[in-house]
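Chemist: Kindly return the folded structure for what I paste below:
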Amino acid sequence: MSITESESNFNDLENLSISELLTGINQEDQSVALSVQKALPQIEKAVESIVGKMRQGGRIFYIGAGTSGRLGILDASECPPTFGVDHNTVIGLIAGGDHAIRKAVEFAEDDRNQAWKDLLEYKISKNDFLVGIAASGRTPYVIGGLKAAQENNIKTACITCNPDSAVVEFSDYPIEVPVGPEFVTGSTRMKAGTAQKMVLNMISTTAMIQLGKVKGNRMIDMQLSNDKLVDRGTKMIMLELKIKYDAAKKLLLEHGSVRKAVEACKG
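Modeler: From the prediction side, this is the model:
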């Protein structure tokens, strides 16, 4: 039996109090970060390859089903506002299409050929990098996509919570984060999902920093999509140029980004 399907360390959950349930979930969650820590060497190798591809104009693709697919889409969708990249720089695809983001599509994950069809719509090539996300490590949609990618000389990685699973066979850079049994047996949206989210955060954030999208510790290319972000950008310019708030805000709105405003003033 796979680790992600193994029996919970807790039983008779329906008889536990709210406090006991919350304590148990929190107790299990504390093991996730330690599992991710053990996978850091694997993550590093994958990110090195990803950065190399992106420096040459390549893109990151995420594929997954269910929770795994939604997490990939979440990470991809947050890159443009956070780092100012094009929406086609990091692309998340889910088995069953966009409809499956909100509602489960029955048996969509069982089609071994569909992921490659979905990727071809974006004209994926050997310049790009594919990350397959599958907690179980045996999702046909993900396995098929990774296998087809390798056959077309596209570098691949996987994020899985079962060691030595099927997706590893088709991953140049396997990332294995075995977090143990879930609090509710088999509910991989919990610990496994948390682990996948942590790894995705690391991949995209580290790649964007390496690509120059952060200066110091600030998101200098973030999109100015609401008042909070305009205020944040204004304060970045204030600190960088040692000027007052109103002058900084005027520069920001005039140039459209923190980077452009600072570069315009510094020549």
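Chemist: Please make it C-alpha for all contacts and neighbour counts, starting now.
Modeler: Will do.
Chemist: do you know how far Ser31 is from Arg70?
Modeler: Distance from Ser31 to Arg70, counting by Cα to Cα, to the nearest Å: 23 Å.
Chemist: what's the span of stretch 156-164, first residue to last?
Modeler: Stretch 156-164 has an end-to-end distance of 16 Å (Cα to Cα).
Chemist: what comes up buried for that stretch?
Modeler: Counting neighbours by 16 or more other Cα atoms under 10 Å, one finds that the buried residues in stretch 156-164 are 156-163.
Chemist: Likewise for stretch 189-207?
Modeler: Counting neighbours by 16+ other Cα under 10 Å, stretch 189-207 gives 189-197, 199-200, 202-207 as buried.
Chemist: what do you get for stretch 12-30?
Modeler: 21, 24-25, 28-29.
Chemist: Output those residues in TSV, with secondary structure appended to each entry.
Modeler: Supplementary listing: the buried residues of stretch 12-30 in TSV, determined by DSSP: H, G, I helix; E, B strand; the rest coil:
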residue	secondary structure
Leu21	helix
Gly24	helix
Ile25	helix
Glu28	helix
Asp29	helix
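Chemist: now these in a markdown table, with distance to Val214?
Modeler: Output for the buried residues of stretch 12-30, formatted as a markdown table (distance: Cα to Cα, whole Å):
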| residue | distance to Val214 |
| --- | --- |
| Leu21 | 40 |
| Gly24 | 38 |
| Ile25 | 35 |
| Glu28 | 33 |
| Asp29 | 30 |
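Chemist: List of residues touching stretch 248-262?
Modeler: Applying Cα atoms under 8 Å, 6 or more residues apart in numbering, the external contacts of stretch 248-262 come out as 220-224, 230-231, 233-238, 240-241.
Chemist: To compare with the earlier structure, here is another sequence to fold:
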Amino acid sequence: MDNTPFTERSNEITEKIDVSTPAEMVELLRLTDSEIFSGVNTEGLFSERVLESISGVTSLVEEFLRNFPPEDIAIVLAGCGTSGRLGYLISKVCNKLTSKLSKGRPFYYSIAGGNKSILTSQEAPEDDPNAGVQSLLEICHNKKKVIYFGITCGISAPFVGGQLDYCMKHLDKFIPVLLGFNPLNMARDVEIVGWDKTLRTVASDLNVVSLEGKGFVINPVLGGEAITGSSRMKGGTATKVILETIFLSALNDIGKDTSNTRSCGNVTSILKLYEEVCRNFYKTTANVMSALVQRGGVALTADAKIRYVASGWMGVVPLIDSTECPPTFGSSVDDVRGFVHGGYDFLGIENFGQQEKYFQLGVNDFIKMYKSQDVGNDAVIVFIQSQDDPIMTSILNNDLGDVLINLKGKNKIVAVLLENPTAEKICETDMNKYFDDILRVTFPEYDKTALTYWSVTCREALEESLYSCCLKWLVNATSTGGHVLLGKVFMNYMCDVKVSNNKLYYRAIEIIKKMCHGVSHEKATNSLLKSIYETNVVTEERRNKTVAEHYIFAARKDKVVPLAIVLAKMDCSVKVAKETLQKHSVVRQAILEMAKPLE
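Modeler: Presented below is the predicted three-dimensional model:
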């Protein structure tokens, strides 16, 4: 029996993604994303238990928003990495809508590592349950009632676990909701320094609380990710789909007669819309997706960069995608970067760009950067959502157009026109002088029957949410496919993952075992420690260090896992292993030569 959590399992659909063409990659991604809705067992998204939980939480949120003054309540979305970034994005979008509905701004976000984690990997803080509690208290100290959403795809983040545990100790004020994608008995069950619990014990406690009607567990099983363990993809999309369904359905019902118990059919119909849009988007946009994968791969293999430029909350989706590449693929923070119109003023967070240039993320920063450096082969992907998009204005009236003209030819400058099927088409007149390629994406139409009684405001918000999911699929394919073509993936494993937190430390050991078929857990762990400390013999003193001490040291180093794989496979010295890796232009080539495929 395989006890590996579903979120950490290899997906057999994508076992050959590393030797696939861009078009084949897109098809494989389509098949894996469809599992968000089809599931891999009876406990999928549309199972009765999961739908009842989603429906129950929706009714609870609607009740809070309708019956309590906004200043007395908080709806907190908490998570680490991608989960925390999506919590930030969704809370901002929902507050924009509640403001229109005169319901204040009751949505809050809590992300491990603080606002800097929105822009870059700060994964070590996710292993601190006490930091999670402190963050929650800072948000909720003056609130009377709180609905807390703990988002952890693998049910593995101690930062979230600490918050859930605190909520269960204060049920008079907090209603805890766990959102993850494993069965509760597969929650992470490893010791956490400074904590007397594990995620599994917290999940078990919450299950009891939920049976008493004082909390909720939403945990459909989606199966393995396209890239093993990369929950930014299916897990991130499912998080977005479920939370938007809950909040938009609840906001639409404010002021209506909801005395009757909400039926699961209401939320089911909205989830079905996401499924329909997913299916039709891949069907109509596969050629554009594969073209962007190719562009990204060409740039990265030429040691050049991928740049996203966009505006609005839709524009934050590519920005989030860019922040996920370093921990996932071991890439530098400069390899894939996103730029959003309005920069920090639009995001509403402190300006980290004053500290480090890699955190400069406004369109004006993009203009300054490319005015001051002579580059070649970068893939610059500019997303334009309408004729009056601020990006279009910047191109036609400001320095952005001059920069694009100067870059064209030396780099690959691509305009992606994102069009609502019922809106006026974006005019391409004179755009050829700015862009090498113009790719038109028409978002799919969908059956609006389920929205017959929705308000115009909420219907428009849902449509934007549906289409931002499409953009997420598009940019996830671009960055993932680009790194696959670069050689950062072996079969469907992240062979150059950063060992920067508890979860990734244990994932690295499993990757070594998979790459070096037959290697024991003990040998894989020893090889990882040899690589971390660059030593041929791991002393007892080092072996007895905590996992946290190991990954804090490892986080400063590059190619820890590839080096460990070579050490485990060849039984050689660290010096020989490093020399072997240096002979190959990409990690995957070295692994292909030395590691046996899975049998």
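Chemist: Just among the contacts of stretch 248-262 of the first structure, which is most surrounded?
Modeler: Ranked by neighbour count under the definition other Cα atoms under 10 Å, these are headed by Gly233 with 27 neighbours.
Chemist: Could you check how many residues crowd around the closest residue to that residue other than its chain neighbours?
Modeler: Taking Cα to Cα, 6 or more residues apart in numbering, and ignoring the residues beside it in sequence, Gly233 of the first structure has Val258 as its nearest neighbour in space, at 5.9 Å. Applying other Cα under 10 Å, we find 29 other residues in the vicinity of Val258 of the first structure.
Chemist: residue contacts, Glu52 of the second structure?
Modeler: Contacts were defined as Cα under 8 Å, 6+ apart; by that measure Glu52 of the second structure touches Cys264.
Chemist: Oops, could you answer that again for Phe247 of the second structure instead?
Modeler: 58, 61, 94.
Chemist: let's see it at 7 Å
Modeler: Listed by Cα atoms under 7 Å, 6 or more residues apart in numbering, the contact set of Phe247 of the second structure reads Thr58.
Chemist: That one maps to what in the first structure?
Modeler: The equivalent of Phe247 of the second structure in the first structure is Ser204 (alignment by TM-score structural alignment).
Chemist: so which strand or helix has its match?
Modeler: In this structure, Ser204 of the first structure is located in helix 191-210 according to DSSP states H and E.
Chemist: continuing past that helix, what's the next helix or strand?
Modeler: Note on helix 191-210 of the first structure: by DSSP H and E, the next helix or strand toward the C-terminus is helix 227-241.
Chemist: residues in the second structure aligned with that following helix?
Modeler: Alignment note (TM-score structural alignment): helix 227-241 of the first structure is unmatched in the second structure.
Chemist: Could you check the helix or strand that that helix is followed by and say which residues are buried?
Modeler: Sequence-wise, the next helix or strand beyond helix 227-241 of the first structure is helix 245-255, with elements assigned using DSSP H and E. By neighbour count, with 16+ other Cα under 10 Å as the criterion, the buried positions of helix 245-255 of the first structure are 245, 248-249, 251-252.
Chemist: quick one: what's aligned to Ser136 of the first structure in the second structure?
Modeler: Taking TM-score structural alignment, the alignment pairs Ser136 of the first structure with Gly154 from the second structure.
Chemist: what sits against that match?
Modeler: 7, 180-182, 187.
Chemist: okay, Ser31 and Arg70 of the first structure: which has more neighbours?
Modeler: When Ser31 of the first structure is set against Arg70 and neighbours are counted by other Cα under 10 Å, the residue ahead is Arg70, at 24 against 15.
Chemist: contacting residues around that one?
Modeler: 94, 101 are the contacts of Arg70 of the first structure under Cα under 7 Å, 6+ apart.
Chemist: and if we set it to 10 Å?
Modeler: The contact partners of Arg70 of the first structure, by Cα atoms under 10 Å, 6 or more residues apart in numbering, come to 62-64, 76, 92-95, 98, 100-102, 133, 193.
Chemist: Now it: which helix or strand?
Modeler: Assigned by DSSP H and E, Arg70 of the first structure belongs to helix 66-83.
Chemist: cool, Val167 of the first structure as well?
Modeler: With secondary structure defined by DSSP H and E, Val167 of the first structure is part of helix 166-169.
Chemist: Check which helices and strands that helix sits against.
Modeler: Contact analysis of helix 166-169 of the first structure by 3 or more Cα pairs under 10 Å, 6 or more residues apart in numbering; DSSP states H and E lists strand 129-133, helix 140-151, strand 155-160, strand 173-176 as its packing neighbours.
Chemist: Turn these into a markdown table, columns for distance to Asp111 of the first structure.
Modeler: Below are these laid out as a markdown table (distance: least, Cα to Cα, whole Å):
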| stretch | distance to Asp111 of the first structure |
| --- | --- |
| strand 129-133 | 15 |
| helix 140-151 | 5 |
| strand 155-160 | 18 |
| strand 173-176 | 22 |
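Chemist: Would you mind finding the most buried of these?
Modeler: Each of those was given a mean neighbour count from mean count of other Cα atoms under 10 Å, and the largest, a mean of 29, is that of strand 129-133.
Chemist: If I follow the layout properly, Leu171 of the second structure ends up in contact with Val146?
Modeler: Yes. Counting by Cα atoms under 10 Å, Val146 is a contact partner of Leu171 of the second structure at 9.5 Å.
Chemist: the more surrounded of these two?
Modeler: With other Cα under 10 Å as the criterion, Leu171 of the second structure and Val146 differ in neighbour count, and Val146 comes out ahead with 22 against 15.
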